[in-house]
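**Q** here you go, sequence then predicted model.
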Amino acid sequence: MAGKIDARLKDLGIELPDAPAPAANYVPYTLCGNILYISGQVPLRDGRVAYTGKVGQDLPLEEGQAAARTCAINIIAQARAACGGDLDRVKQVLKLGGFVNALPDFTDHPKVINGASDLMVEVFGDAGRHARFAVGAGSLPLGCAVEVEAIFALRD
């Protein structure tokens, strides 16, 4: 029987991909006690980068938000892998960190990363509310528009 979070994902029309493999010499997540640290996720879809370029120059704000949402979907896929398939183990989304590939004069980083933050609340409800940072970067791996990392608290 599917759990509460799986049912919520289905209601939202979200099908999680398999957790993306790391692109370099790191692991996709680490678990220390009940704290889950998820490495930065880029906007991969079907094994390909779905959003590249600088937000505000190559991509409008709305596409930057969609890129952040895609990163968040990949974060949830990593959390599912870390939880042995049981997303109901997520007690709280503690923190998201968002990096936006943008020019120095771009100032809407928080609006971009709302694409990830909003999804966490849609999926996890009040447990999806989190602390956060959103900063600009001159470039990101693979030319990605956005990268998002996460910290979760898990139930036993």
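**A** Yes, it's here.

**Q** can we go C-alpha only for contacts and neighbour counts from here?
**A** Fine.

**Q** how far is the longest helix along the chain from where the chain is centred?
**A** If you go by DSSP state H, the chain has its longest helix at helix 61-82. The chain centre lies 3 Å from the centre of helix 61-82; the measure is C-alpha atoms, centre = their mean, to the nearest Å.

**Q** can you check stretch 93-109 too?
**A** Chain-centre distance of stretch 93-109: 12 Å, with C-alpha atoms, centre = their mean.

**Q** ok, and for that stretch, which residues are buried?
**A** Buried residues in stretch 93-109, counted by 16 or more other C-alpha atoms under 10 Å: 93-102, 108-109.

**Q** want to compare, so here's the second one:
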Amino acid sequence: MDSMTTSTASDIAAIDQIEARLHDLGLQLPPPRERMGNFLGAVRTGDLLFLSGQGTDRYQGKVGRDLDLDDAYAAARDCALYLLGLVKAELGGLDRVCRVVKLLGFVNCVEGYEQTPLVVNGASDLLVELYGEAGRHARTAVGVAALPRNFAVEIEMVVQVSDR
């Protein structure tokens, strides 16, 4: 089960500005999850960091049948938290992100479901809330027949990073 509990003030003494914003929102980064195959969670080339797709165990099943739009939006928000957890594990901090470049969102949904962009807004809205204009990004949101572990949503991300 996912652990996205609220941290205490003493826990955030030495964290960066983005993590402080997360704390203010009552959110905490989950630990990186074990990979299910022969791939990396993150690959950096130049100033771009490519992050493998992340889902959340808290929201499983088909959107439009097992989950409504509000639950799916929350699932996408959780996916963004997992992605940010990968960023922190790879870079040591979230303030090293200069720009969120691209999201690719997959929604495990019933045939004919047309609200995938509204679902993936759960991740997009959080990233803009945290990074402001630098959090606005290009994006694709698609509906799929199935996702690993029966995730309702899975999202991958590309960010531009600095060496500061």
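**A** Sure, I can see it. The structure displayed is predicted, hence computed values, not measured ones.

**Q** so which bit of the second structure is the next helix-or-strand element following the longest helix of the first structure matched to?
**A** Remark: after helix 61-82 of the first structure, the chain's next helix or strand is strand 90-101, criterion DSSP states H and E. Using TM-score structural alignment, strand 90-101 of the first structure lines up with residues 97-108 of the second structure.

**Q** mean shift of that stretch relative to the first structure?
**A** Once fitted to the first structure, stretch 97-108 of the second structure is off its aligned match by 0.3 Å on average (mean C-alpha distance after the TM-score superposition for the first structure).

**Q** in the first structure, what residue corresponds to Gly143 of the second structure?
**A** Under the alignment by TM-score structural alignment, Gly143 of the second structure pairs with Gly136 in the first structure.

**Q** residues contacting its match?
**A** Residues in contact with Gly136 of the first structure, defined by C-alpha atoms under 8 Å, 6 or more residues apart in numbering, are 99-104, 106, 109.

**Q** run the last query once more with 10 Å
**A** Taking C-alpha atoms under 10 Å, 6 or more residues apart in numbering, we find Gly136 of the first structure in contact with 54-55, 98-110, 146.

**Q** next secondary structure element downstream of the helix or strand hosting it?
**A** Using DSSP H and E, Gly136 of the first structure sits within strand 131-137. The first helix or strand that comes after strand 131-137 of the first structure along the chain, using DSSP H and E, is strand 146-154.

**Q** what is that next one packed up against?
**A** Under the contact definition 3 or more C-alpha pairs under 10 Å, 6 or more residues apart in numbering; DSSP states H and E, strand 146-154 of the first structure sits against strand 29-32, strand 35-41, helix 61-82, strand 90-101, helix 109-124, strand 131-137.

**Q** can you tell me the mean distance of the strand holding Gly136 of the first structure from the second structure after alignment?
**A** Mean deviation of strand 131-137 of the first structure relative to the second structure after superposition (mean C-alpha distance after the TM-score superposition for the first structure): 0.3 Å.

**Q** what does stretch 61-74 of the first structure give?
**A** Averaged out, stretch 61-74 of the first structure is 0.5 Å away (mean C-alpha distance after the TM-score superposition for the first structure).

**Q** where does that stretch end up in the second structure?
**A** Against the second structure, stretch 61-74 of the first structure falls on residues 69-82 (TM-score structural alignment).

**Q** my guess is Asn150 of the second structure contacts Asp66. True?
**A** No - counting by C-alpha atoms under 10 Å, Asn150 of the second structure does not reach Asp66; the two are 11.1 Å apart.
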